[in-house]
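>>> the following comprises the amino acid sequence and a computationally predicted model.
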Amino acid sequence: MINSIITPKLNYPHHTKQDNIHMNLSESTLNNLVQNFTYPIELKQIHANLIKSSVSPSILPLKKVTSVCALTTNFSYAQQIFRCLNKPEVIFWNCSLRDFAESKNPFNAILLFYQMREHNVCIDSFTCSYVLKACKELHDLVHGRIIFSYIEKLGYQKDLFLMNLVVHLYASCGDFDGARMLFDQMVEKDVVTWNIMITHLVKRGDVDGAYELFKEMPERSVRSWTSMIAGFVQCCRPKDALGVFVEMEEAGFRGNEVTVVAVLAACADVGDLDLGKRIHQYSNRMGFERNIRVCNTLIDMYIKCGCLDAARGVFREMKKRTVVSWSAMIQGLAMHGAAEEALKLFSEMIQTGVRPNDVTFIGLLHACSHMGLVNAGREFFASMNTDYGITPRIEHYGCMVDLLSRAGLLQEAREFIRTMPIQPNGVVWGALLGGCQVHKNIELAEEAIKHLQDLDPLNDGYYIVLSNIYADAKRWEDTARVRKLMRDRGVKKTPGRSIVTIKGAVHEFVAGDDTHPQSNEIAQTWDELLQLMKSKGYEPNTDVVLLDVEESEKEKFLYRHSEKLALVSGLINTSEGETVRIMKNLRVCEDCHAAFKVISEIVDREIIVRDRNRFHCFKQGSCSCGDYW
């Protein structure tokens, strides 16, 4: 067969393309030819010339021979070359399998595998690994199971690397029960095996199941610890995440960039600034300050812990910024009431050539909403589509309703909802309801709650707002009716909680809390503060206590609000002049807001409160929100 191949038409000096005669090829010309063929026909022509020139075909690049002949009818031709040279062909086919598996079309690896079986190529463990990788990329469990059957048939079940690939494939393709069965049956497991299972349990939201496996691990790696920390963060359990991190440090492990990002996210969620700063220092020592994701998470952590200046510092020191960096900083400035700086930063972003995305505009609209910049908000909303081709999402519509409602433009907000091109959700109607509470519009509030009862029937916040609107209007029967509706539907009121972190310890308070070890000292300190506050003109705003009780009882309720207890605890347990940072899960009330302004002046301290909507920075008798929140 080989001797019958036609001599190729080659270009040499003094000969035309039509020349079809054999020539003695120089070594350099020969080397150039054998390295530059693309199609099987070219390979055959070169091979023929090698034979006629009495040159061994061993100079052919055998890996290229397989890549050219794979998935063609010339597969057997390549096999003849390997047999002629007495070469183990599976090695070279495996090279092509690997290339296909890592290519844009990994299905070719599966096709090549079946071609190898059809031509009786003896496959090995590497063959199976590359095809499994292709199946994983394609989420192809059907062919993955077929490959596993070959693994069992060939007796490769003891190959730990292969079995880890199979477990990972099954779990990635949604057959977690199958993956767990294989995991349980494996006689030998390594840290990779355990990590695969933990990672996929976390992805499924079963962080408790992942933690049970984590505790059983005979050996752990940094990835094991990081998976658990990140898993608890993703499941909104930042305290547990930080607990695992402490264990990790005690075990002598040093985190990588992924660990740092996960721990910083947990610090942001609980407001643990001290640990966040320590992780920042560690990150710098390890050289992670060049990692954009680490820097972006640092910005987010400092913002959520109320350290706007530190966030600015990280942002300004970044050598390279992405749209995420700019958007995080704009959002942070908005949350802290620095709307003008947020808008200025947006202009700087545009000037540097960074194109905004939909998240950027959420930050801009929040900035306008928090400071009542209605016209600017309208302009930004319009420019999203006209200037940047960004179609507004439901979040942007919610921001606009919030902006209009806060500003008292309730009818315009209602009309805006009516003309929305997408169906309004609970957040949109909730924004209108919130504006109705601020501006005491019962009629629109009742309309909003009708929609909310269908869209989000178990959200206690909406019922509480309507109940409070009725109570503020002294419509006690309607207030009682709403409360009864909540009981009938099994909706429970979320208690107000405030957290203050002192020297790494988290102290949590609820309204009227007397369980704290320092309760007596807190009460005594509050009484002393109260006398000083009243001398400065503070008068308790009992209107915010929406209960039909005596004024004296209302004052007692006011004085035991969770944020007041957290503040006094912070004042008692921190040094003079030290900033007190409080996190509250609900909107801060008007009386606490007024009280904190006075207290900040009395104690000459900065008090930063993060409620569910924004930050309030109290300093020298004023608040960063400008009393607009």
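Arrived safely, thanks for sending.
>>> when you work out contacts or count neighbours from here on, use the C-alpha atoms and nothing else.
Noted.
>>> what distance do you get for the residue positioned nearest the centre of the chain to residue 263?
Nearest to the mean C-alpha position of the chain, by Cα atoms, centre = their mean, lies residue 234 at 7.8 Å. Taking Cα to Cα, to the nearest Å as the measure, residue 234 falls 11 Å from residue 263.
>>> this is the comparison structure:
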Amino acid sequence: MPERGIVSSTAMLVAHAQAGHLEDAKRIFDAMPAVNVVASNAMLYAYAEAGNLRIARRMFDEMDERDLVSWNAMLSAYAQAGDLHEASRLLDRMKEWNTVSLTVLVAAHGRAGNLGESKRIFDQIQDHNVVSRNAMLGAFAQAGHVSEAQSLFDSMLERNLEWNLVSWNTMLDGYARLGFLDYALELFSRMKFRDLVTWNTMITANAQNGYLGKAKSLFYQAQSRDIVSWTAIVSAHAQHGEITQASRFYLSMPERDLAAWNAMLAAFAQNGHSRTACELFPEMKMVERPDDVSFLLILHAAGHLGEVSRGLSWLASMSSDYGLTPRKLHYSCMVDLLARSGYLSDAQALIDSMPYVEDAMEWTCLLAACKGHKDVHFGALAAKRVLSLKPSNPGAYVMLANVYRKS
């Protein structure tokens, strides 16, 4: 292939890789009779972005030529996947590294909550830039160290260091997530430029903290909205018990993702509309693959309706149909459903057989149900288990006395 053809093919490959078009990138890559390091790096990036870490590593190991971009791409792939052990091992093998290499690890350790490691690596960077400072800013905010984040942010402004909208949004998100809405609002008012991330941060923060009016005001002020904006306002109305309004916004959404479906499922399940939640769930499964949150919400709804067979079916479906491992909360919901529906022996059997260490919560659910069903035998058994797990719980004696009184 002439040099011009290689250059144009490489340019097209890079474009497809950066756009996330893995199949198109692979088709161009496979058709190239001669591959240069730029093309290999682009393909490596495409595999990593698609989450194909194993294929990316195999390609990296088989590359005839690697440059610093190759090493940084593989390093970033491990960091994004949360495999910090392998990322650190790869860094140790690198003959040279730059600000990008270390910044990747600063950000990764920050996301993992390893603030000390983020600071240690950050201090090793000799040539800081806005990206490295933003990574450290995010690590401070993630760990809840707002004062240190603010100090770094202020130093970037006061000393005329390079900063960008990401810096402002990172600081804003730190305040918002920790509930410091007054500080977030003050920072928001100082921002000369705002993007969709800015608006979504403020809408979500006010929605999650119960400020429905402010969340709606920001929603309507935003110059553009996306699925995050719409989902936040649906959840805000649901938290206030305004199911009709939540449903209206939900139905007006131009598109929906799993988070949006879960938000509406939660709105129905947690506000006394359990039957509607159960009707929505099959509709949801036709367009979205439910996650463990979806199943937790629908088991909660089934519990309020006493839908034992559907609850058991949904619990089994998690692993058999979707490859999800039920968490302890899923089992607790099912125990509560069985017990309240009068299936006391089945509830006990599920507690004894679940792949988690039992605690007082499950047995307390069973004990509470025994009062309504006037079952002294299971009541005494449940009370004994509660007290063996939590001896200082006087409520178990009171609940057992109520069982005897009702029987």
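Here it is on my side, so go on. The model shown is predicted, which means the values in this text are computed figures rather than measured ones.
>>> quick revisit: state the distance from the residue nearest to the centre of structure 1 to residue 82 of structure 1.
Residue 234 of structure 1 is 53 Å from residue 82 of structure 1, where distance means Cα to Cα.
>>> one more: residue 443 of structure 1?
The gap separating residue 443 of structure 1 from residue 82 of structure 1 is 86 Å, by Cα to Cα.
>>> neighbour count winner among the two?
Neighbour count, other Cα atoms under 10 Å: between residue 443 of structure 1 and residue 82, residue 82 has more, with 20 against 9.
>>> so that one lies in a helix, does it not?
Yes: counting by DSSP: H, G, I helix; E, B strand; the rest coil, residue 82 of structure 1 is located in a helix.
>>> which residue lines up with residue 317 of structure 1 in structure 2?
With TM-score structural alignment as the criterion, residue 317 of structure 1 lines up with residue 252 in structure 2.
>>> distance of that match from residue 220 of structure 2?
As judged by Cα to Cα, residue 252 of structure 2 and residue 220 of structure 2 stand 14 Å apart.
>>> can you check residue 77 of structure 2 too?
Counting by Cα to Cα, the gap from residue 77 of structure 2 to residue 220 of structure 2 is 38 Å.
>>> those two: which is more packed in?
Per other Cα under 10 Å, whichever of residue 77 of structure 2 and residue 220 has more neighbours is residue 77, with 25 against 11.
>>> contacting residues around the corresponding residue of structure 1 for that one?
In structure 1, residue 77 of structure 2 lines up with residue 137, judged by TM-score structural alignment. Going by Cα atoms under 8 Å, 6 or more residues apart in numbering, residue 137 of structure 1 touches 101, 106.
>>> one more: residue 290 of structure 2?
Counting by Cα under 8 Å, 6+ apart, residue 290 of structure 2 has contacts 258, 284, 322.
>>> so residue 281 of structure 2 sits against residue 298, correct?
Yes: Residue 281 of structure 2 lies in contact with residue 298 (Cα atoms under 8 Å); the separation is 7.3 Å.
>>> looking at the two, which one has more neighbours?
residue 298 (29 against 19).
>>> in structure 1, what residue corresponds to that one?
Per TM-score structural alignment, the equivalent position to residue 298 of structure 2 in structure 1 is residue 364.
>>> doesn't that match belong to a strand?
No: if the criterion is three-state DSSP, then residue 364 of structure 1 is helix and not within a strand.
>>> is it correct that it is in contact with residue 329?
No: between residue 364 of structure 1 and residue 329 there is no contact under Cα under 8 Å: 10.5 Å.
>>> for the match of residue 317 of structure 1, give its distance to residue 260 of structure 2.
Computed as Cα to Cα, the residue 252 of structure 2 to residue 260 of structure 2 distance reads 12 Å.
>>> and for residue 107 of structure 2?
In this view, residue 107 of structure 2 and residue 260 of structure 2 are 28 Å apart by Cα to Cα.
>>> before we move on, what about residue 226 of structure 2?
Remark: distance between residue 226 of structure 2 and residue 260 of structure 2 (Cα to Cα) = 11 Å.
>>> which of these two has more neighbours?
Neighbour count, other Cα under 10 Å: between residue 226 of structure 2 and residue 260, residue 260 has more, with 20 against 14.
>>> in space, what's closest to the more buried one - neighbours in sequence excluded?
The shortest distance from residue 260 of structure 2 to any non-neighbouring residue, by Cα to Cα, 6 or more residues apart in numbering, is to residue 231 (5.2 Å).
>>> now do the SS call for the one you found.
Residue 231 of structure 2 ends up helix, using three-state DSSP.
>>> brilliant, that's me finished.
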